[in-house]
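>>> Provide a 3D model corresponding to the input given below.
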Amino acid sequence: MSAFLALLRHELRQVGRGGGDVLTLVLFFVITGAIVPFAVGPDQELLARIAPGIVWIAAFLAMLLGLDRLFRPDHEDGTLALLRLSGLPMSAVVAAKMLVHWLVAALPLLVASPFVAVLLAMDGSMMVGTMLSLLLGTPALAAFGAVGAAVTVGLRRGGLVAPILVAPLSVPVLIFGAGSIGGQQAGSALLLLAALSLTSVAFAPFAAALAISSAED
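I've put the predicted structure just below:
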C-alpha cells in the first residue's frame, strides 16, 4: 500500500508540473458546449432537449485529449520497465495512473459542468442531473481510456489509434449518461451507468497491465 501511495503522489506531482493541461481540458469542454447554440440556433427547447447528449460528447472528447500522456512518456523514458521490476503489480500501477487520470481529466469537467449547463439552457434539476451523471459515468471513460492507451503504448502513432479503440467501448456510457439526465428513465439509466463504471474500473487495470507487459516484452 505504501508503494501504491508513493506512486500516486509521484503521479500527482507530475501533473502539478504541467498544470496547463487541466485548463486545456476544461476550456475544450466549455467551448464545445458554447459553440453548439451557434450551430443549432436560439431555440431554447431544442437546446434543452439535445443538451444531455452534447454534454457527454464534450466530456468524452475532452477526456480523450489526455490519453497519449497516460503511459507513453513513461514507456519512452524507461519508467514503465523500472516499475515492472519494482515489486508493485503492474495492475496497481495502472490503477494509480487511472485514478490520477480521472482526477485530472474528469473531476475538473464535473466542476465546470454547471457553466455548460447554463449555456445549453438546462434548468436546475437537469444541471444537478448532469453533475451526478458525470460523477457516475466518467470513471468508466477513464477505465476504457486506460485500456486503449495501454494497448497502443508500443505503437509509433498510438496517440491517433487509441481514440479509435476507445470510442466503440464508450458508446454505452454515452447512451446511459445522456439518458440519465432528465427523462422518465433517468433513475434506471443512472443505476446502469454506475454498474458499468464499477465493472470497467474493476477489470481495466488487469487488461491494461497485460497489454503493457506485452508491449514491454
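
>>> going forward, measure contacts and count neighbours with C-alpha atoms only.
OK.

>>> report the longest helix in the protein, please.
helix 186-216 (DSSP state H).

>>> Give the buried residues for that one.
Of the residues in helix 186-216, 186, 189-190, 192-194, 196-198, 200-201, 204-212 count as buried by neighbour count, 16 or more other C-alpha atoms under 10 Å.

>>> for L198, what are its contacts?
Shown in contact with L198 (C-alpha atoms under 8 Å, 6 or more residues apart in numbering): P139, A140.

>>> Which stretches in this protein count as helices?
Under DSSP H, the chain gives helices at 2-17, 20-40, 44-64, 68-76, 79-84, 90-105, 107-119, 124-151, 158-179, 186-216.

>>> Can you give me the buried ones in the fifth one?
Counting neighbours by 16+ other C-alpha under 10 Å, one finds that the buried residues in helix 79-84 are L80, A81, R84.

>>> Chain neighbours aside, what residue packs nearest to the last one?
In this case it means R84. M90 (6.3 Å; C-alpha to C-alpha, 6 or more residues apart in numbering).

>>> That neighbour contacts A81, correct?
No: using C-alpha atoms under 8 Å as the test, M90 is too far from A81 to be in contact (10.1 Å).

>>> how many neighbours does L46 have?
14 (other C-alpha atoms under 10 Å).

>>> From V36, how far off is it?
According to C-alpha to C-alpha, to the nearest Å, L46 stands 11 Å off from V36.

>>> And A162, by the same measure?
26 Å.

>>> Looking only at neighbour counts, state which of those two leads.
Applying other C-alpha under 10 Å to A162 and V36 shows that A162 carries more neighbours, namely 24 against 16.

>>> Give me the distance between that one and F71.
Using C-alpha to C-alpha, we find A162 at a distance of 12 Å from F71.

>>> Could you also give me the structure for this next sequence, so I can compare it with the first?
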Amino acid sequence: MIYLLRRELLLAMRRRAELINPLVFNVMVVALFPLAVTPDMARLTLLAPGILWVGALLATLLSLDTLFRYDYLDGGLEQLATRDTSLSAAVMAKIMCYWCFTGLPLTLMSPLLGMMLGLPMAVMPVTMLTLTLGTLAFSCIGSIGAALVVGLRRGGLLLSLLILPLYIPVLIFGTGAIGAATAGLDYLAPLAMTGAITFFALALSPWVAAGALRLSLND
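Presented below is the predicted three-dimensional model:
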C-alpha cells in the first residue's frame, strides 16, 4: 500500500498544473460570489457555509474524471489488475493521493476564504473539520463514478450526473454543521452524520470502484 501511494504521489507531481486548477477555481468562485450577490457582510456570513461547500464540490468535480484515465490510456490499469497487488488497494492509493492534492489544499484554504465571507474565527475549526471529512467523502464517492466512465470519451458530464445525487447528503450535513456553529447551536449531530458518511464511503468505495474498473477493462 505504501509503495502504491508513493507511486501515485510521484505521478501526480508530474501533473502539477492540472492539480492547481481546482484550487484556483475554488478561489475564483468564492471571490466572485460577493460581486454577484451582495457585498453585505452580514448576509455573506449566512451564505458562507453554502458558498464554501459548493465551491469545494465543484472544484472536486473539475478534475475527477482524470482519476483513472491516464492509467487506463497507457495500460497501467491492466497491469494493476493482473498483478498480485489487490486492485482495491491501488484504488485506495489513488483516492488518498487525489485527496492529498485536491481535498486537503481546499481544506487548508478554507479559513482564508471563510474570513473573506465573514465567518467568525471561532467557527474555523468546525469548518476545516467538516471540509476534511466532506472532501474525503467526495473523493471516495467520485472514484466510483470515475471508474464507471473511465472508458468513455468525454465522460465528464456523465460523471457529474452519476455522482451529484450522492454528494447531496454530504453537502447538506456539512453546511448544516457550519451553519449551526455560526449560529451558536449544537453542531455535533450534522458533524457526526458527515463523518459517518465519510467512513462508510472510505470502507466501500475502493471495492466498488475496483469492480467498476474491471467491468470497464473487460468492455
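
>>> Just want the angle from the longest helix of the first structure to helix 124-151.
Per axes from the mean of the first three to the mean of the last three C-alpha atoms, to 10 degrees, the angle that helix 186-216 of the first structure makes with helix 124-151 is 20 degrees.

>>> In the second structure, which residues correspond to helix 186-216 of the first structure?
Taken onto the second structure by TM-score structural alignment, helix 186-216 of the first structure occupies residues 187-217 there.

>>> same check, this time on stretch 52-69 of the first structure
Under TM-score structural alignment, the match for stretch 52-69 of the first structure is residues 49-66.

>>> residues of stretch 124-142 of the first structure that come out buried?
Buried, per 16+ other C-alpha under 10 Å, within stretch 124-142 of the first structure: 126-142.

>>> Mean deviation, that stretch versus the second structure?
Stretch 124-142 of the first structure, aligned to the second structure and superposed, deviates on average by 1.3 Å (mean C-alpha distance after the TM-score superposition for the first structure).

>>> from the middle of its chain, how far away would that stretch be?
Centroid displacement of stretch 124-142 of the first structure relative to its chain, using C-alpha atoms, centre = their mean, to the nearest Å, is 12 Å.

>>> For that stretch, give me every contacting residue.
With contacts defined as C-alpha under 8 Å, 6+ apart, stretch 124-142 of the first structure is touched by 52, 55-56, 60, 63, 98, 101-102, 106-107, 110-111, 113-114, 117, 170, 173, 177, 180-182, 190, 193-194, 196-198, 200-201.

>>> Which part of the second structure matches stretch 130-142 of the first structure?
Per the alignment by TM-score structural alignment, stretch 130-142 of the first structure matches residues 127-139 in the second structure.

>>> Ok, stretch 109-116 of the first structure next?
Residues 106-113 of the second structure are where stretch 109-116 of the first structure lands when matched by TM-score structural alignment.

>>> Give me the residues contacting stretch 66-81 of the first structure.
Residues outside stretch 66-81 of the first structure that contact it (C-alpha under 8 Å, 6+ apart) are 21, 97, 101, 105, 145-146, 149-150, 153-154, 158-159, 162, 216.

>>> Buried ones from those, can you make that a PyMOL selection?
Written as a PyMOL command, the selection of buried residues from the contacts of stretch 66-81 of the first structure, which uses 16+ other C-alpha under 10 Å, is:
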select buried, resi 21+97+101+105+145+146+149+150+153+154+158+159+162
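
>>> With adjacent residues omitted, what lies nearest to the equivalent of G154 of the first structure over in the second structure?
Superposed on the second structure with TM-score structural alignment, G154 of the first structure falls opposite G151. Spatially, and ignoring its direct neighbours in sequence, G151 of the second structure is nearest to S216 (6.0 Å; C-alpha to C-alpha, 6+ apart).

>>> Isn't that neighbour up against A146?
No: taking contacts as C-alpha under 8 Å, S216 of the second structure lies outside contact range of A146: 10.6 Å.

>>> Hmm, P190 of the second structure is touching V170, no?
No: judged on C-alpha under 8 Å, P190 of the second structure makes no contact with V170 at a distance of 9.5 Å.

>>> Could you list which residues are in contact with L215 of the second structure?
Neighbour list for L215 of the second structure: L148 [criterion: C-alpha under 8 Å, 6+ apart].

>>> Against A36 of the second structure, how distant is M193 of the second structure?
On the measure of C-alpha to C-alpha, M193 of the second structure and A36 of the second structure end up 32 Å apart.
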